[in-house]
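Visitor: Quick check, what structure comes out for this input:
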Amino acid sequence: MNISLAVLIAVFLLIAVRKIGRFTIKIWQSMTAGALTVLIAGEISWLDALKAIDLDVMLFLLGMFIVGQTLVASGYLYYLAYRLFNRLKSAQQLLLGVLFGAALSSALLMNDTLAIVGTPLVLRLALEHKLSGKMLLLTLAYAITLGSVMSPIGNPQNLLIATHADLPAPFQTFFVALAVPTLINLAVTYLILRWVYREQFSNSLPLIHNPVDLLDPELAKLGRISLFLLIGLIIVKIILVGLHSPIQIKLSHIALIAALPPVLLSPARLHLLKSLDWATLVFFAAMFVLTASVWQTGIMQQQVDDLAIDLTTVPAIMLLSASLSQLISNVPLVALYLPMLTHTDAASLMALAAGSTIAGNFLILGAASNVIIIQHAEKHGATLGFFEFARIGIPLGFINLLIYWGWLSYWYG
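Guide: You can find the predicted model right below:
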């Protein structure tokens, strides 16, 4: 067997079992060990490994981690949550609020952003209302994956599709083609989670929301400024994209600018930087290296060629993008798939956006946002297992794909 592929399979297994004897292995440790193995084995050169690491993604995550940590450490995130959720009176309403709130927010703020700020929030809600933390973590993961489908800035792969294809009206194209099936899929997700975790809702008492005080008012002010900068710059980006302006603002630049107030003005800046989720950044750097090593072998390309199918049809695009995204992540998959689409019509592009994004609802490694959620959860003393995610995610992912495929076939048929 090819060494790179064997290492990737071993990493998958380690992430699934998470333990060897008495030793617990974290996700970032498994991925880092895999990357170091292919480097030492000479499967990928050190120069190619460095080139494989997406600097924009790394800088975006760094900036958002700083903003997220500022909101959490100051208590401003929980203060906002109280203001948003204090009118919800039942567990069912809270589940719906998290599901649809996170989904709609991810369409504007990007799914990775919601993964960063949403994880400590849902864990606090679970603790306060004595609900399953795993249920709300899954709700957050599925919500931000689905919500990001219908926006060209909902996730990095959609942005890549929108810019590569030079769509004349990207926001309108994504929304018109994908909003309806997304809302249907959110409703289906609610019903599935409501059924799987039905014991959480049986004889549940009315929710009692405890008022939240700011932990650090001065840091909260800086966090508020960061949040306004983040939202404001994203709105500017939306306007620039809509006007087809030659001026473009990268998401990494937006995140870094939003991170400046606490870094430059807070006396607690060193504590904030020490508290960042550095392990997740290591995970992503290692993931880029390992997946690049696997792709360089050509083994997956050969397998696709052996299928002898038309790669430009809507069903083929959706199935291949959803499946291959489990192995090399959805952003590099989209970058590699786009040149194969000889006719970049809207149906093919929307199928690629839906398939590559919904890959995140199948398995943990199908989306970067899933990894961020789990890594952040472990930082706060919680976790979400590979099999717990998969037992709901695999059937849910197939239902999601069928709904998107049916709608796109109808809409562009």
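
Visitor: all contacts plus neighbour counts: C-alpha atoms, from now on.
Guide: Noted.

Visitor: Contacts for stretch 327-347, please.
Guide: 8, 156-157, 160-161, 164-165, 173, 291-292, 294-295, 311-312, 314, 321, 324-325, 348, 352, 356-357, 359, 365-368, 408, 412 (Cα atoms under 8 Å, 6 or more residues apart in numbering).

Visitor: Also this sequence, please, to line up against the first:
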Amino acid sequence: MTVVAVAVFVIAYVLIATERVHKLLAALGGAAVLLALGVTDSEHAFYSPDTGIDWDVIFLLFGMMVIVGVLRRTGVFEFIAIWAAKRAKGSPLRVMILLTLITAIASAFLDNVTTVLLIAPVTLLVCDRLGVDPVPFLIAEVMASNIGGAATLIGDPPNIIIASRSGLTFNDFLLHMAPLVVIELIVFCLVLPRLFKGSFAVDPARVEDVLRLNEREAIEDRSLLIKCGVVLAAVFVGFVGHAALHIEPSIVALLGAGLLVLISGMPTKNYMTSVEWQTLLFFAGLFVMVGALVKTGVIGDLADKVADVTEGHALAAVMLVLFVSAVLSGIVDNIPYVATMSPVVLELSRSIPDPGQADALWWALAIGADFGGNATAVGASANVVVIGLALRAGTPISFWAFTRKGIVITAITIVVAVPYLWLRYFVLS
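Guide: Predicted coordinates for the structure are as follows:
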């Protein structure tokens, strides 16, 4: 059964990485094969917290998708983008920096895929008005979304998986990841002028057109916007205090979604179209396949080998996890990578006696996966979403156009993360 579990997983993983078939088909197909062959069963696949579908992850994403589906109808994201362009006085570089910062902050509290879906169309509009190539702006925004999303539990899908496996809370992510993200964003903004050198020439007449836009006209429903603001504030408080309240983040998100749907009175079709069913089902199939590896002992054996390589040296283990995660998350989507690696890190952390240094393994995994997702066009789901939006808008982003910039940013962010991990968890702890 072990050989079958590994073979099915590797085949599905290769199909996902190479995009030979749709990733949903690969994940669900792999899960179906494992269930059909008896490698796993319904009890382990659907009910076990260690080897089954993590329903907290599924319903947390679902709840946030519904909330954003309602929020989308207010026009608030269009308002913010136009406001930023005007505050930048039409300077393409300042517009890029403002939009990337807005994207990064929004990604921390909504999730990066949702944020780029909402910001990218507005970026295309602003760039069209300025008469500049939108490709550098879109690439910068998606990279900022992956960096900013790393700050919180809900900002980047890999973080949700890590929190579920490790028991780390929303507050833990804020305390440990947010300080690094702030540093990384400062460095990122300083690098932008050189990274996209030659992309900021603009016609003064075009600038005047942008300055004449009225951002207030973008708000379509002020009453709904107020309701969304109140509910989002309550949801955020629930996320921050969920440990003290003994309520899981998934329940907070579902309660927030239900309340917002109730008070908005919005037709079901208006917000349910924002639910990415394919993403949720992809997660489900992936959890079943990884659970089969846990059930057959593959994950435990792999963790033992990693522990042998590092010879129980906590710092070596942390750096190994960081660099391997950064490289592999750039080659394949960071979601399946983290789903596979998190059980390994869980086993590895148990071999480290110091709790703080054991937790550093999880932060290394999160940093490597989140920042490593910037390396290539297929490294993170947000990358794929933005490339698709750009293609439909007639401004395609090639794999190498993205990757040439992505490798540079990934290298810089990982280099910055190394002293942070070393100082915080091994020198100052």
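
Visitor: Which members of the contacts of stretch 327-347 of the first structure are classed as buried?
Guide: Among these, the ones that count as buried by 16 or more other Cα atoms under 10 Å are 8, 156-157, 160-161, 173, 291-292, 294-295, 311-312, 314, 321, 324-325, 348, 352, 356-357, 359, 365-368, 408.

Visitor: Out of those, list just those in helices.
Guide: Among those, the subset assigned to helices under DSSP state H consists of 8, 156-157, 160-161, 173, 291-292, 294-295, 314, 321, 324-325, 348, 352, 356-357, 368, 408.

Visitor: what's the neighbour count on the nearest residue to A151 of the second structure once chain neighbours are set aside?
Guide: Spatial nearest neighbour of A151 of the second structure, chain neighbours left out: A178 (4.3 Å); criterion: Cα to Cα, 6 or more residues apart in numbering. Other residues within reach of A178 of the second structure, judged by other Cα atoms under 10 Å, total 20.

Visitor: show me what contacts A178 of the second structure?
Guide: By Cα under 8 Å, 6+ apart, the contact set of A178 of the second structure is A150, A151, T152.

Visitor: separation between the equivalent of L28 of the second structure over in the first structure and D56 of the first structure?
Guide: Mapped onto the first structure by TM-score structural alignment, L28 of the second structure lines up with T32. Distance of T32 of the first structure to D56 of the first structure, given as Cα to Cα, to the nearest Å: 20 Å.

Visitor: These two: who's more crowded?
Guide: Just comparing T32 of the first structure and D56: by other Cα under 10 Å the higher neighbour count belongs to T32, 20 against 13.

Visitor: is it true that that one touches A286?
Guide: Yes. In this structure, T32 of the first structure is within contact of A286 by Cα atoms under 8 Å, at 5.1 Å.

Visitor: Surely S293 of the first structure and E43 touch.
Guide: Yes. If you go by Cα under 8 Å, S293 of the first structure and E43 touch, sitting 6.2 Å apart.

Visitor: Those two: which is more packed in?
Guide: S293 (26 against 20).

Visitor: Leaving out chain neighbours, which residue sits closest to the more buried one?
Guide: Using Cα to Cα, 6+ apart and skipping the chain neighbours, the partner closest in space to S293 of the first structure is I44 (5.4 Å).

Visitor: List the residues that contact that neighbour.
Guide: The contact partners of I44 of the first structure, by Cα under 8 Å, 6+ apart, come to V38, A292, S293, Q296.

Visitor: contacting residues for the first one?
Guide: Spelled out, that is V38 of the first structure. The neighbours of V38 of the first structure, taking Cα under 8 Å, 6+ apart as the test, are I3, S4, V7, I44, L290, S293.

Visitor: rerun at 6 Å
Guide: With Cα atoms under 6 Å, 6 or more residues apart in numbering as the criterion, no residue contacts V38 of the first structure.

Visitor: As a check, name the ranges of all helices in the stretch 101-250 of the first structure.
Guide: Ranges of helices in the stretch 101-250 of the first structure, per DSSP state H, counting those that start in this stretch, are 111-128, 133-149, 156-165, 170-196, 217-242.

Visitor: Distance to L333 of the first structure for the ones you listed - can I get that in TSV?
Guide: Putting those into TSV (distance: least, Cα to Cα, whole Å) gives the following:
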stretch	distance to L333 of the first structure
helix 111-128	18
helix 133-149	16
helix 156-165	9
helix 170-196	19
helix 217-242	23
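
Visitor: from the ones you listed, which stretch is densest packed?
Guide: Across the helices of the stretch 101-250 of the first structure, averaging neighbours per residue (mean count of other Cα atoms under 10 Å) puts helix 133-149 on top, at a mean of 27.

Visitor: Now I116 of the first structure. Nearest residue, chain neighbours left out?
Guide: Of all residues not flanking I116 of the first structure in the chain, G68 sits nearest, at 6.2 Å (Cα to Cα, 6+ apart).
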